[in-house]
Structures are given as structure tokens and as C-alpha cells.
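Novice: here's my sequence, what's the structure:
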Amino acid sequence: MARCGCGGGLCNCSVVAGENVTVGGSGSPANPYTVSANVGCDAVRPCLSGGDGIAYDAGTGVIGAAVSPAPGNNLTAGPDGLFVPTGAATVSTGCGLTGDGSGGAPVAAAVGTWPYPCDPDAAGGVVVCDSNGVLRGEPRGQINFFQVTETRAYADLAVPNELTVVDTFELAITNPDACRAATVLVEREVDVDFVLPAGAGASYGHDTDQMYYLRNTGSSTMNDAHTQTTKLYQYVAALAPGAGANIQLPVSMDRGSGGATYNRIQVFIRAILISL
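Specialist: Modelled structure (predicted):
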């Protein structure tokens, strides 16, 4: 060993084994020192302790789960782990749960079989926990209805012979669903009273779409001649939650001839909002 005056199989260095350590050999090249650690369990156990939920026996060195004896705690430790003994826990399985809490029948969610051809990963709904800890499904679908009916009188105005919007009616709607956009279906009805002298003709329409034409082929005046027409269409595919819209119904007239006039327009505007 360097600087220890080793020679002839002898060294002047002194090596002493400390606690839990053994030293062997003489320090010569043929018999070098061998240092070994010999730490037994009794030396290690004082370094260990049990915390919350952990039991530690310093005498045997066994570490396990510390099960609280407080009322209502029915957790039991067995050779195969922790479980709730059958009948020991208060488990309600009347709705949404199965099992009795035992090792062989743990409590689990009661689920059904997906009966649809689509993929549940893509089309399945969600269940969430609300602020009170109650399970909630997706928001319920809604169908809402709005309508307006209005009649306006006119002082025997001449029916134009070119397509002209003579008056406009409106219905304001709001999507009351706070979660989903709504598809809006609109039904509109128009009824116009014409006064047609002999040989006169007149037409009315919704927007620029002519819906009704009447001509007097008789020899006397036709007073308040009218027919009600209806049109149903999709107004908007996705009205955002809480958003509003103004549905308009322009009433147009054309093909006025022979002194044709009108004195009344009655309209119905109905809107169905579907959010699913």
C-alpha cells in the first residue's frame, strides 16, 4: 500500500473496522484488505416509522396498512389486499351500481349494451358531475314555437303591373336554448283581398315568388276576392344559443290590370326552433 512502508509482507498502516463494518486481509499484494458492510435488520429498524394509514412493527419489521377503527370504516386487510367485507359496507345498488363491495363482487357502474350501429366513441353522450356532486347527462333537447298574425287595411291601392314589394311583415325570434344551436323552420301564410272590375287581373307573392293570380272574366266587379297561400322552408340551419333573428315576409304584387286594387293583407308567420 503506497506510503505505508509495506514490504516483506508487512505494512505500518493501521486499519480498524467501524460499526457494522468488517475488515479482512493483511494489506499485502497477496492478501489485500477486504472491507465489508454488515448492516443487519436490527440496525435498520430504528430508521423506519409508520405514517398515516401505515402500520409498522419495529420488533418484527412488518409494514402494513393501518385500517381506521372509526365508525363507518369497514375496510378490511386480507392476504390478497384490501376489500370491504360483504354486508359490512352501506352500498346502494338500486340504480347505476352493481356489486356488494366484496373482493369477489366489487362495486362497479351498471352499464348497458350499446344498441346502435354507430361508434359510441364518436357518437356517445357524456355524463358529468355538477357543482353539488350530482351526476348529470347532456342537456335535454328543446322545441320552441313563435308566431305572429297581423292584418293591415289599405285604401283600395292600385295593384302594380311590375313585380313590387308593397309591404313587409316581421317576426322576431330568440333561441332560448342556452346549450345548443337551433334549426329554424318557418311557415308563412299570405291572404290579399283584391277588387277586380270586369276584365281586371292581379297577382301577389311571398318575396319575389308569385303565389296567386286571379282574373275577372265576368261582366261585374269582384269585391274582396282572396285566396290564402302557404310556404314552409328552413330559415337557418344553426341559430346560436341565445341568439336572435328577425324573420321578414315581404309581400309582393304584379300583373295588375283593368283597374285592379287591393284593400287588405293578412299574414301569419310561424317559426319552430329545434335544438337536439
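
Novice: when you work out contacts or count neighbours from here on, use the C-alpha atoms and nothing else.
Specialist: OK.

Novice: where does the closest residue to Arg270 other than its chain neighbours sit: helix, strand or coil?
Specialist: Spatial nearest neighbour of Arg270, chain neighbours left out: Gln147 (4.2 Å); criterion: Cα to Cα, 6 or more residues apart in numbering. Counting by DSSP: H, G, I helix; E, B strand; the rest coil, the backbone at Gln147 sits in strand.

Novice: one more, for comparison:
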Amino acid sequence: MLTVLFLCAGIAYLGLLTGGEHRQAVAKRDPLVGFYPPDMPRYPQVHEVPAGQTTVGRAPLKMSYFSTDHEPARIGDYYAAFWRKRGFWVRSDVSHRGGAVAAVDSKHGYVYQVNMRRQGKKTLVFPSVNTSPMAALRRGEDPPVRLFKDSKVLTNTVSKTGTNRAQVVLTTNPGTLEDNRSHYRAELSRLGYVRSSRTVEQNKLPPSMRERVLVYQHKDGAEITIALSKLDKERTRVHITHVSARNTRGVGER
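Specialist: Alright, predicted model coming up:
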């Protein structure tokens, strides 16, 4: 009980210190001005910069980052106090090694989150906001290449920064390594990709750890890397990364 009271007192104290308000931007070129909704606070006396926008499913996720010598608990308390003052539902899971604080704005349907990781004498902090969390449950963008038959998509994320775009798709399927390699080589060739000199074939590993890494490039500058690895006798894991300098959708069949 004393621990709970002490924690609540600490949160209230931080809330009084900050007044529950944003730190005002002091420079006209502050890259975070207008980046977040108004209920994402600015941690005091740090240089916070945008990390771009990522799409999880079809849910837009904006993220920024900064580092500080403050402990994760102090940082987490700051954000938790701010959001509790706004009347949001707040969940905190923080230790001396890092953790996360999340808040739900039920009125607007936003989900705010701060992830922290202690590294040496510094804490790396990654604030983020999802303005359409339910969209994460909907089907995301199509993979950049036609998948092997009976593939199960585990993750499918898209990140966009300026004109750069990266898509990462992780799948599993019941095919063999050789069948997968033949399939993806044929599909990439059909899409106009050519094999890069950076392709690596790690044939010296034991069969249980054998992996293939295929790197293919397109004349428009896009690159696809496909890593194949055998999980067990029945499953092959396929990790696909598609990087391009244009905000285009996947080039696979729809």
C-alpha cells in the first residue's frame, strides 16, 4: 500500500511541476510542431525529433525519439501524470531497465504510447501515437511479391519517410527451402527484378539452420531481400523486405 501511495505521490508531484502542459517550442524550425495531436506532451529539456510514420495493417503510427540521462521511472511518471490529468485510461509497465506507458483517448480514439530502454547511463525514449488503432485489424497493403502457396502472414508493416518507403513481410509456409527459393526467384524475375551481386547462400550451415538470402534489384531502384530459413520439418519462414525511393504500393499481383 505504501508503495502505491508513494508512486501516486510521485506522479502527482511531477504533474504539478509540469503543470500538465506542453513545453513551448522555442525555435521556428522545431520539427515536432504540428507532428502530434495536442495531447502528446513534450518531455522537458531534450532534443526530440520525428522518426517518421509507419503503417501497421492500415493503422498510421507516428513516432519520435530522444535520449536523456533520466531514469525510465521518472520519464514514465511524467507521461502517465500528463495523460491521467486529461482523463485518459493509462497503463504503465516500467522498471529500471525500461518499459512502456500507454494511454487511450476514448473520445478521439487515439492510442498514445512511450517505449523506453535504458542503455548505459542514457535512456532511449520512443513516443508514438496511433490515430486509428482499429485499422490495425484490417488487411494491410499487399506483399511486394506473390507469396508461396499456403503462406501465413505473421506481420506486414510499411514505413514511409519523405519519398522513401520500406515494407517488411514475415510469413511461414509448409514448403521446403528449395521450393521456396525456386518460387521467389521465378516471381522476382517475372516482376522485372534481377539478381544482385550481394546475394548470399549459406550452404555450410547445418540443415536445421540452413538459410538462403536472395537480394534482387529493379531498374527503378527498388530492392527486395528475401531470407529463407527452416523452422522445423513442416515450416519454412520467409522474411521479405522491399525498399524503394517512391511512395508506391507493392508490385505483386493484387
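
Novice: TM-score, when you put one on top of the other?
Specialist: With the length set by TM-score structural alignment, normalised by the length of the second structure, the two chains reach a TM-score of 0.21; 78 aligned residues with a Cα RMSD of 5.2 Å.

Novice: returning to what we had before: the residue nearest to Arg270 of the first structure reaches Leu171, doesn't it?
Specialist: Yes. Counting by Cα atoms under 8 Å, Leu171 is a contact partner of Gln147 of the first structure at 7.0 Å.

Novice: quick check: neighbours shared by those two?
Specialist: Shared contacts of Gln147 of the first structure and Leu171, defined by Cα atoms under 8 Å, 6 or more residues apart in numbering, comprise Ile269.

Novice: quick one on the thing from earlier: burial count for the residue nearest to Arg270 of the first structure?
Specialist: By other Cα atoms under 10 Å, the residues close to Gln147 of the first structure number 16.

Novice: mind checking how far it is from Leu196 of the first structure?
Specialist: Between Gln147 of the first structure and Leu196 of the first structure the computed distance is 32 Å (Cα to Cα, to the nearest Å).

Novice: didn't Leu157 of the first structure look like it was pressed against Ile265?
Specialist: No. Applying Cα under 8 Å as the test, Leu157 of the first structure and Ile265 come out as separate, 11.5 Å apart.

Novice: quick one: which of the two has more around it?
Specialist: Per other Cα under 10 Å, whichever of Leu157 of the first structure and Ile265 has more neighbours is Ile265, with 19 against 15.

Novice: please identify the helix or strand for that one.
Specialist: Using DSSP states H and E, the element containing Ile265 of the first structure is strand 261-275.

Novice: please name every helix or strand in contact with that strand.
Specialist: If you count contacts as 3 or more Cα pairs under 8 Å, 6 or more residues apart in numbering; DSSP states H and E, strand 261-275 of the first structure packs onto strand 142-158, strand 164-174, strand 182-196.

Novice: which elements pack onto the longest one?
Specialist: Put plainly, it is strand 142-158 of the first structure. Packed next to strand 142-158 of the first structure, using 3+ Cα pairs under 8 Å, 6+ apart, are strand 164-174, strand 261-275.

Novice: next, the angle strand 142-158 makes with the longest one.
Specialist: In terms of direction (axes from the mean of the first three to the mean of the last three Cα atoms, to 10 degrees), strand 261-275 of the first structure departs from strand 142-158 by 170 degrees.

Novice: buried sites along strand 261-275 of the first structure?
Specialist: By neighbour count with 16 or more other Cα atoms under 10 Å, strand 261-275 of the first structure contains the buried residues 261-275.

Novice: what is the three-state secondary structure of Asp121 of the first structure?
Specialist: Here Asp121 of the first structure is recorded as helix under three-state DSSP.

Novice: kindly report the same for Asp42 of the first structure.
Specialist: Applying three-state DSSP: Asp42 of the first structure is helix.

Novice: how much space between it and Phe146 of the first structure?
Specialist: For Asp42 of the first structure, the distance to Phe146 of the first structure - Cα to Cα - is 85 Å.

Novice: can you verify Asn15 of the second structure is assigned to a helix?
Specialist: In this structure residue 15 of the second structure is Gly, not Asn. Yes. Assessed with three-state DSSP, Gly15 of the second structure lies in a helix.

Novice: what's the closest non-adjacent residue to it?
Specialist: Sequence neighbours aside, Ala81 is the residue nearest to Gly15 of the second structure in space, at 5.4 Å (criterion: Cα to Cα, 6+ apart).

Novice: so Pro250 of the first structure makes contact with Leu171?
Specialist: No. Checked against Cα under 8 Å, the pair Pro250 of the first structure and Leu171 is beyond contact range at 11.7 Å.

Novice: show me what contacts Ile272 of the first structure?
Specialist: By Cα under 8 Å, 6+ apart, Ile272 of the first structure lies in contact with Ile143, Asn144, Phe145, Phe146, Val184, Leu185, Val186.

Novice: now which of the residues you listed would you call buried?
Specialist: Neighbour-count burial (16+ other Cα under 10 Å) applied to the contacts of Ile272 of the first structure gives Asn144, Val184, Leu185, Val186.

Novice: got a markdown table for the residues you listed, with distance to Val35 of the first structure too?
Specialist: As requested, these are exported to a markdown table (distance: Cα to Cα, whole Å):
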| residue | distance to Val35 of the first structure |
| --- | --- |
| Asn144 | 88 |
| Val184 | 88 |
| Leu185 | 91 |
| Val186 | 95 |
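
Novice: now the two most distant members of the residues you listed.
Specialist: Distance extremes for those: the farthest pair is Asn144 and Val186 at 12.0 Å, using Cα to Cα.

Novice: what helix or strand is Tyr184 of the second structure on?
Specialist: Following DSSP H and E, one finds Tyr184 of the second structure within helix 177-190.
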